[in-house]
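>>> after the sequence you'll find the predicted model.
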Amino acid sequence: MANAEIGPESGQQPVYADHTGHPQQSMGVLTLGALGVVYGDIGTSPIYAFREALIASASGQVASREDILGVLSLIIWALTIIVTIKYIMFVLRADNKGEGGTLSLMALARSSFKSRPASILIIGMLGASLFYGDAVITPAISVLSAVEGLKTVTPSFDPYVVPITIVILVGLFAVQRFGTGNVGIVFGPITLVWFLAIGASGLGHIFDDPTILYAVNPYYIIGFLTHQPDVAFVTIGAIFLAVTGAEALYADLGHFGRKPIVLAWLSVVFPCLLLNYVGQGAYVLSHQGDIGHPFFEMNRGWALIPMVGLATCATVIASQAVISGAFSLTRQAVQLNLLPRLNILHTSETQSGQIYMPRVNFLLAVVVLLLVIGFEESSDLAAAYGISVTGNMLMTTLLLFVVMTRIWKMPLWLAGGLTAVFAFIDIGFFSSNIVKVLDGGWASLAVAFTVLLVMWTWVRGSRYLFDKTRKNEIPLEVLVDSLSRKPPQIVSGTAVFLTSDPQSAPTALMHSLKHYKVLHEQNVVLSVVTAPTPTVAKGERVKIEQINDLFMRVSMTFGYMEQPNIPKALAICRKQGWKFDIMTTSFFLSRRALKASANSGMPMWQDKLFISLARTAADATEYFQIPTGRVVEVGTQVTI
């Protein structure tokens, strides 16, 4: 870390622990919860996905029978292959001690290599960066598309669509500080009602033209792709809107476990989505291919206004799930030292996963509102949506190959064949979306590039800073031997020196000896290690090494899903024989003032960016939850 001499680069092997398991709740409760959190995003796709795909395939506002059957067949098989086969059957099994998500998969894949290759780290960083692109597009397009349903009620609502969307989004981000625990109770039931409603709506219109069921035959995909390859290529990008949110299945694995997520998909989500898409297709066929807005139009009459209201609730829930996912991913990134320390507020006394990050929430809100104001219509935002999601899925496929071959020990021919199929589909979707860069795709790419640049700068700068300070430090054993032969004045109490390198003498210790010329009767060199696992058992949290009568080395290991709490971890030390009194213990931290240098190995602009990031990092005392009255900070100046 930059502001304090603390970080995961300790040079020691982390201690791992078994996953503690998910809360003991009934399968029904967990499945209902998974509906509300996991499937909110993909569940709102029918509002715009089928319509956007038809518009992309048709010339004008009228689609041919071949276009309708081809588009619907593509959606059906995309949901089957990408979600049901790839994610349900394979990706969900790649859990890291029960946790999922891009960074969890990256940590799992890297743990299979002794050298921890940088290529795996880069793939993980790319996937995480692209997720943030998705995190800002999802609330904007979901809420905007739902509110646009008001125009179906009466065109006079048109001028008010964007203002109403902004009000809803501002309210959504404003309530984040109160946590999702209370509102989360109603997420599942509302989403269940939503899926049953869209399923019933689609089922009621299948009989408008039952020949729409021919779309189950993949023959229509071949005909659609070969008839007009150039049009089909662009249409595939819109087809992908139907599977956006598939990454949420994996990202929220740690909240519910695999079985509830699989059960919710197979019993409710998948059937209801298929019924609605097929119903939309039959509705458009029965209206001579007139595209319009089939999702809302096939609910004209008494059901229209309730459906618009329900769609708005569903999109807010979908947005909430993505925002919570962004908080969780950011915490993982901080713990894995991919981002500087950020303030994390826990909004639940019982659920550690319910957190609020003020800075992240503010940045997400600003970008989302700018997107709504700038694009104004969900159709325009749709072009910006697919790139980040498809890119993220491709990164997941690459990391999954590493897990399949190195951890699952799957035969190379089988793992390679599966990866080839998944990658072929991912690359196809990504290629069809990348052509939309000038039409709006630049927005998600700009967000992803910004996050990737910040991550890479922090990782690179932290490494240079670590190497630079290590060169100027002396080995701890050398200092201990020197002090044993010629000890300074000994004072009572315990001094804890936090450091990222337990093999070297901490800078705070050296400055304390230089200025105070005293040594405490008990000196602890403490390092905090982040394990590539979500959690670490309390019995394996602390490792103590007695160097001599005056010095001991302590290593504390936390999972990347845990909030480091040094005082609580110190209490564990009593069981290992270290008797201490917190009221006579002082914590020494080194606060570094960084200065840019032309010889750092990084460009000057990246030097300055790293220094800016370091200055905005959360205070180490607060982050590690150390009592402020027991902290002594020693300032140093470092040129990087």
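Structure received.

>>> CA only for contacts and neighbour counts going forward, please
Fine.

>>> for the nearest residue to F270 once chain neighbours are set aside, give its distance to G245.
Counting by Cα to Cα, 6 or more residues apart in numbering, L79 is the residue found nearest to F270 once chain neighbours are left out, at 7.9 Å. Look at L79 and G245: by Cα to Cα, to the nearest Å, they are 11 Å apart.

>>> kindly report the same for I185.
21 Å.

>>> these two: which has the busier surroundings?
G245 (25 against 13; other Cα atoms under 10 Å).

>>> would you enumerate the residues in contact with the more buried one?
G245 makes contact with Y39, G40, D41, I42, according to Cα atoms under 8 Å, 6 or more residues apart in numbering.

>>> for ChimeraX, write the selection for the buried entries among those residues.
The ChimeraX command for the buried members of the contacts of G245 (criterion: 16 or more other Cα atoms under 10 Å) is given here:
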select :39,40,41,42
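
>>> okay, and which of the contacts of G245 map to strands?
Counting by DSSP state E, no part of those is found in strands.

>>> what is the nearest of the contacts of G245 to N548?
N548 lies nearest to Y39 out of the contacts of G245, by Cα to Cα, at 56.4 Å.

>>> ok, that closest one to L371 distance?
Taking Cα to Cα, one finds Y39 at 23 Å from L371.

>>> take the one below as the second:
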Amino acid sequence: MEPISLVPAEQRSQQNLVIAALGVVFGDIGTSPLYTIKECFSGTYRLDTSPENILGILSLVLWSLILVISLKYVAFIMRADNRGEGGIMALISLIGQKAKLTAEWRGWLVGLGLAGAALFYGDGVITPAISVLSAVEGLEVLQPELHPYVVPITLAVLVALFALQQRGTARVGALFGPVMLIWFVSLGVFGALSIARSPAALAAVNPLHAVHFFLTHGWHALLALGGVVLAITGGEALYADMGHFGRTPIRKAWFLVALPALLLNYFGQGALLMRDPGAVQNPFYLLVPPGVLALMIGLATVATIIASQAVISGAFSLTAQAIQLGFCPRLSIHYTSEEGMGQIYIPWINWMLLLGIVGLVLGFESSTHLAAAYGIAVTGTMTLTTILALVVAVRVWQWSPLSSSLLAAGFLGIDLAFFSANIVKVVQGGWFPLAVGGVVFTLMTTWKRGRDLMAAKLREESVPLDRFLAEIAQHPPLRVPGTAVFLTGNQDGVPYALLHNLEHNHMLHETVVFMTVLTESVPRVAPDKRREVRRLGEGLFRINLHYGYMEQPNLPRVLKSSSREFDIDLADTNFFLSRETVVPSSKPSMARWQLRLFIGLTRNTGSVARYFRIPAERVVELGAQVAL
């Protein structure tokens, strides 16, 4: 007999979501104490561990977490959801869908959003590297002679993590929340014990210590923000993962668990430095009692793996959204769970991330060196997110321009201060995430422009449907049994693949379906609005399929559900696809370098059949040449 729970089911569900959010949403920001205080004092900035400096840094960390994470993200930006979904791609779609703007302004804002999304990949390469490396560096505190093994162990952990991606994260994900709950409790307990021994650190709650720090250090105080920003990396995940858990569980997890634990640990590290300035070499691990240090190193390694997993999954999700919205070529996507739509694995992204991360670990060799490159991509994305969210506030929510301007001045002032502090890191390694972001941005914009030009060219050369129907009515071709489905992006004309097939084979199937897949500016489309079927005559039908940018199309399943509109047997159905080959025209419509890049992308794009989950034995591909 099962025990009777006295907690209502709805409350238990909320509790489960809060714990799950700890594992997925707060992995990155939750592991920041491993290196933030250390880098502020012993890294690039090398501040003296005087009581005034310690209180100044602690105050900056405290108020950064409150102003940037609590107020900007949790209270303000998380209001800007697109039917429950968050993230910069959702923000782009929300502006395109509801903001009343000119085409030119909309184009500029979409460009800013794409730049923010591109910078996410740069951040996604550094986060696993610095997180896992900083955790494994605890071995040096445990046994200094283990130093030569730090980099090899870090690489082994990272390679194993990426190798396991193809198996899916559903089972491991179930453990993320409880493990991170233990992690945050440990952070809070060790921090509180240290504060109890040196309560003077609590004076940093007064923001005047942050002001005094700036007045004392001047320009160098702004540079020190490059270390303080490490405390708020991962803040973008609060917004990006909103669709998985909802606002309320994320807010509860932040205010009830994550924020208190983080502040206790940061202040505990500050208290330790007040007692023992020599602990600056690794204040996080020296805060831990020697008897449990080995356990804490193991827990930290697991926590950083969880933080890395969140970034990797985010890269997969962002890439899938970009493909749906037409900003990325089709890549091979593997579905690792029948139940969870978000459980996907993209091999190309997985191995490119690992390649970049391994290069970073081998090139920088320590978390201190990596910290010099960390932050510029994060602060760039945060700044762009703030700009787009303020556009939503004025153009979508119809907020007062005056109040929105005051809000913009406050949030953007903070964002730009952090971004300016990190600009100086470009020479020290910050060029790497910027280079990654620049490459991704170039690829996305080139692909989008090339596909738009190619679609326009194909529309110009297409045959109007009315003329085609009249022609086959006057001169009926040979009709053969079965169903032919022609995929086309043109909702008006006749697919090129059909004309090509009719010209060479001189026959037409008894049932012909023109199928167009449309991606809407919403995360998901209701099942009753998924399919539009129209009878064209002469045994021809047009099906328009509507999907949200968070969904993955499955054409055979949709076609099977259309059997009530016309007789169809999937075993006797063939899918005809047109494979376009792009060639340069005498007057290219794009810059020559960009056209060559687009041609290269089209030659290496993934299979249309695999993307739409069409069985390979049911596919017929017909070539087409397009001059741009």
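Yes, it's here. Just so you know, these numbers come straight off a predicted model, no measurement behind them.

>>> quick check: TM-score for this pair?
The TM-score (TM-score structural alignment, normalised by the length of the second structure) is 0.95; 616 aligned residues with a Cα RMSD of 1.8 Å.

>>> the residue nearest to F270 of the first structure matches what in the second structure?
Matched by TM-score structural alignment, L79 of the first structure corresponds to L65 in the second structure.

>>> gap between its match and R46 of the second structure?
22 Å.

>>> of these two, which one has the most company?
Legend: neighbour count by other Cα under 10 Å for L65 of the second structure and R46, higher for L65 (21 against 13).

>>> got the contact list for P358 of the first structure?
R177, N343, I344.

>>> residue in the second structure matching it?
Aligned partner of P358 of the first structure by TM-score structural alignment: P347.

>>> do the same with E66 of the first structure
In the second structure, the residue matched to E66 of the first structure (TM-score structural alignment) is E52.

>>> now swap in G559 of the first structure and tell me
G559 of the first structure maps onto G548 in the second structure, by TM-score structural alignment.

>>> same question for V529 of the first structure.
Using TM-score structural alignment, V529 of the first structure pairs with L518 in the second structure.

>>> neighbours of the aligned partner of V172 of the second structure in the first structure, how many?
Residue correspondence to the first structure (TM-score structural alignment): V172 of the second structure is matched to V183. Using other Cα under 10 Å, V183 of the first structure has 12 neighbouring residues.

>>> distance of V183 of the first structure from N433 of the first structure?
Relative to N433 of the first structure, V183 of the first structure is positioned 35 Å away (Cα to Cα).

>>> could you do S267 of the first structure as well?
For S267 of the first structure relative to N433 of the first structure (Cα to Cα), the value is 31 Å.

>>> tell me which of those two has more neighbours.
Neighbours around S267 of the first structure and N433, counted as other Cα under 10 Å, are more numerous at N433. The numbers are 28 against 11.

>>> on the three-state scheme, V528 of the first structure is what?
strand (DSSP: H, G, I helix; E, B strand; the rest coil).

>>> F245 of the second structure maps to what in the first structure?
Residue correspondence to the first structure (TM-score structural alignment): F245 of the second structure is matched to F256.

>>> that match against G36, yeah?
No. If you go by Cα atoms under 8 Å, F256 of the first structure and G36 don't touch, sitting 11.3 Å apart.

>>> doesn't K579 of the first structure fall inside a helix?
No. Secondary structure of K579 of the first structure (three-state DSSP): coil, not part of a helix.

>>> who touches it in this structure?
So, once contact is read as Cα under 8 Å, 6+ apart, K579 of the first structure ends up touching C573.

>>> can I take it that V427 of the second structure is in a strand?
No. Looking at V427 of the second structure with three-state DSSP, it is helix, so not inside a strand.

>>> now the equivalent of it over in the first structure: how far from A135 of the first structure?
In the first structure, the residue matched to V427 of the second structure (TM-score structural alignment) is L438. Look at L438 of the first structure and A135 of the first structure: by Cα to Cα, they are 20 Å apart.

>>> more crowded one of those two?
More crowded of L438 of the first structure and A135, by other Cα under 10 Å: A135, with 27 against 11.

>>> what about the helix or strand encompassing that one, how far off from the second structure?
If you go by DSSP states H and E, A135 of the first structure is part of helix 118-147. Between helix 118-147 of the first structure and the aligned residues of the second structure, the post-superposition mean distance stands at 0.8 Å (mean Cα distance after the TM-score superposition for the first structure).

>>> tell me the first helix or strand C-terminal of that helix.
According to DSSP H and E, the helix or strand after helix 118-147 of the first structure is helix 150-153.

>>> contact partners for V440 of the second structure?
Counted by Cα under 8 Å, 6+ apart, V440 of the second structure has contacts A118, Y121.

>>> could you find the closest non-adjacent residue to the alignment partner in the second structure of L213 of the first structure?
Counting by TM-score structural alignment, L213 of the first structure corresponds to L202 in the second structure. In space, and not counting its chain neighbours, L202 of the second structure is closest to F267: 7.0 Å by Cα to Cα, 6+ apart.

>>> K543 of the first structure now?
S555 (5.1 Å).

>>> okay, now the one you found: neighbour count?
S555 of the first structure, neighbours per other Cα under 10 Å, totals 21.

>>> how about it, secondary structure?
Going by three-state DSSP: S555 of the first structure is strand.

>>> ok, now which ones touch it?
Contacts of S555 of the first structure (Cα under 8 Å, 6+ apart): L526, S527, V528, V529, V542, K543, I544.

>>> next one: Q25 of the first structure
Q25 of the first structure neighbours (Cα under 8 Å, 6+ apart): none.
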